[in-house]
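Asker: Structural data only, the sequence is not supplied:
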């Protein structure tokens, strides 16, 4: 692995910070919040959606899965389209498309119309997210002397808090809207949010010239999108059909083979979709691995805790959603604590504590029992998972885009790609672990299904905790002692 990016930067990216940069941060944070909300806002609404549109049980799950497919698959393509269109234009296209897709879903008269709208939401979200990160990186540059590091740390701290807390807020919002209005407002709510974000973009994000010499790598785009969508689909089918099902094995095999072909194509392409220098940089590579690891654990944990709160403790949807607020508090605290450290501390000494803090929270799932209640068990899990996630996501997003130059959008897209693949794998794999452990417990103690389910959650949590501890070791070794974080140089590399 290399320790510098070596890509050129446009002058506009190395100039003084944007005059309306804090307004730009607010606008793109609202845009990303909207996407994050939609990853979970429909989860609690699913029973109401199923009754309203007469969805079958398999179709019900696709309301969530098809959004993940549409979002996770084209992220790398969205990063390159951001360069081709220009950041500001890509933000406005993404926001407009996401709003229209949401309106279509809110007005859905049948399953096909709703699923189409959810897929389109994912696709426009995949265009929007890389532009968000590229706008942040350009609005808060760091000079060769390190000037601007503190502002950049604060900006990414705010963004990381918003991004990390959006899933928990989505659960809360979904419960409130479904209980007090109608499930359709889980879709319609995106219209005012998108309008507010678009107004902010028009006011605060200055137009930037298109990246010179950028061409769309059609072969790479097709291979990357197909491979990533096949992996996400395979993991989703593993959760419902099992790992040995033909559809699961076929999708995973297609995904792995296609992504292998993608890597080979990128090594030979004159203008690749994802230049290999982006992922071979030690800091970025370690950041992507850290995000993959933490996503594989926390999304499965949140899935388990939703069932624990509602099915074991008997919480109604709104109360279950509000129970997630300590997660948001932990995320905010983690982002705030790590922001001032990013300019001074080597990145591996920031990423690894984040992973280990989340691992500690997941390990506490093993102590839950049917009579544990909310305090201190669930509350402490939420706080630790939130604290570690906020700490890690702020560090990873800033590191991935620092000094990336013309590769900034696609470098940022890789963060979300890592998160999507990690979340899909973790949810499928840990669900299997939980189900297997629960079945074994039920055979030993028949007639205690709730206790068996909680036992399964605990075994899965301990497994996820062990995986994150291993991930921390791997990230520490991958980044190495020579890849210290340093000030950004005008040539796009990093000092130190």
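Answerer: In hand now; what should we look at? Since the structure is predicted, the reported quantities are computational estimates derived from the model, not experimental observations.
Asker: going forward, measure contacts and count neighbours with C-alpha atoms only.
Answerer: Will do.
Asker: OK, contacts around the closest residue to residue 237 other than its chain neighbours?
Answerer: Leaving aside its sequence neighbours, residue 237 sits nearest to residue 248 (C-alpha to C-alpha, 6 or more residues apart in numbering; 5.5 Å). Going by C-alpha atoms under 8 Å, 6 or more residues apart in numbering, residue 248 touches 233-235, 237-238, 241-242.
Asker: Residue 248 sits in which helix or strand?
Answerer: helix 246-268 (DSSP states H and E).
Asker: how far does that helix sit from the chain's center?
Answerer: Distance of helix 246-268 from its chain centroid, counting by C-alpha atoms, centre = their mean, to the nearest Å, is 22 Å.
Asker: try this one side by side with the last:
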């Protein structure tokens, strides 16, 4: 059993890594669910009779609940104990997955997906806080973050493959029901391996008014973003709901200044490293989500791949990410510092997205997609662990859950915002080209090119922000100081070296003549 101290702290190296495996298993389940659904969307639409507009809510319901509750779940994890929040989240997510798998109507599936988002937020919000408590510093922390990041990054791309394979072989229900054995195993392991931490206690205050404000603001903001493509960015609902979301966030900010026990302590936002890392992550993930979702559409609609082949086509990216993160990124981070590794990774992401921006209508997978997969896989494999380490480097132990929730919120909001913007640009460009007389494939390709170039621009801004804001190089290994032999004069006046110290008072030496 792992002893509790500020979350989870292990007395032995073996138990710490066992606990990390459990945390990664719970994370993998929620990460897979974010991408496994995309390939199965056509099958879900035909199976439950979704309208084209209603089908988007299979994704939107999950995103809104997940993003809206991350901050609150992170703070509650600090108060009631992160293990309790993690285990409860696993239970909610697993039960909701079963409800998704047995849904027989569109309304039932959307409601179950919302419940899945709640469970995912509860689980994900506290994981990073638990991880940094398990591995306080040094090479082990770099390795642990690399493993955790590999699971998250590779899991997203792996979900595309599993979604295609499971849907083709067993039907769309299986993409949800597969979470049942994984969730039960992770739940049992978490109860056995992770120690129960008491947290700070609800008496410290959860700032319920602030929680309502920020949860409403985030849910409404994500809802506005994901619906903007259909409604139009300048439509009355988009502008109205967007303004209301900003007002709620402003009210939340004011509340945090005057609340006795604020939900989001101002000192977290004053941390240049944490705030900068969240901004860089938001921009980087916005670009990568464009590749993950619109890249899959390019492979299917322009290159003509089916669901299974599309999933297989995405496999090089998670393989590169996994090999790099598990084998090299921790060593590179320790040797060169997280900032240099992050900047190198972002430069590769910019290059990959820029290359994808020329994806032609008559392109081939080997020439136009595979090189991009390798570039983006390498770039993300370098950037994400370094960025995660920087984000959590200066966080106090009592703020671990909240900082973890904040970091995950930036990831979800960045993905939703980036995809909404680039998808709208791609759709508008496609319509424009169709109106100009281009054939359907050429028009689709032109729309995707604009989206990928926009994503490359977002990655450029992320690179510039990282260079300007993230100057922390992380923990440095200090060279051991050479012990200097002390010289003590003897009664004869000759020096003696290396005399051991004792706890007894030393008699002063008297010099005469």
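Answerer: That came through, no problem. Note that this is a predicted model, so its numbers are computed, not measured.
Asker: about what we covered before: Serialize the contacts of residue 248 of structure 1 to a markdown table and add fields for secondary structure and distance to residue 331 of structure 1.
Answerer: Rendered in a markdown table, the data for the contacts of residue 248 of structure 1 read as follows (DSSP: H, G, I helix; E, B strand; the rest coil; distance: C-alpha to C-alpha, whole Å):
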| residue | secondary structure | distance to residue 331 of structure 1 |
| --- | --- | --- |
| 233 | helix | 29 |
| 234 | helix | 30 |
| 235 | helix | 27 |
| 237 | helix | 31 |
| 238 | helix | 30 |
| 241 | helix | 34 |
| 242 | coil | 33 |
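Asker: which of the residues you listed lies closest to residue 478 of structure 1?
Answerer: residue 235 (26.3 Å; C-alpha to C-alpha).
Asker: Just give me the match in structure 2 for the closest one.
Answerer: Using TM-score structural alignment, the equivalent of residue 235 of structure 1 in structure 2 is residue 225.
Asker: What number of residues are in the vicinity of that match?
Answerer: By the criterion of other C-alpha atoms under 10 Å, residue 225 of structure 2 has 23 neighbours.
Asker: For residue 421 of structure 1, what is the corresponding residue in structure 2?
Answerer: Aligned partner of residue 421 of structure 1 by TM-score structural alignment: residue 413.
Asker: cool, residue 442 of structure 1 as well?
Answerer: In structure 2, residue 442 of structure 1 lands on residue 434 (TM-score structural alignment).
Asker: What of residue 34 of structure 1?
Answerer: Using TM-score structural alignment, residue 34 of structure 1 lines up with residue 29 in structure 2.
Asker: if you skip the residues just before and after it, what's nearest to that match?
Answerer: residue 179 (6.7 Å).
Asker: Next, count neighbours for the corresponding residue of structure 1 for the one you found.
Answerer: Following TM-score structural alignment, the counterpart assigned to residue 179 of structure 2 within structure 1 is residue 190. Residues within reach of residue 190 of structure 1, counting by other C-alpha under 10 Å, total 24.
Asker: how much space between residue 190 of structure 1 and residue 103 of structure 1?
Answerer: Per C-alpha to C-alpha, to the nearest Å, residue 190 of structure 1 is found 8 Å from residue 103 of structure 1.
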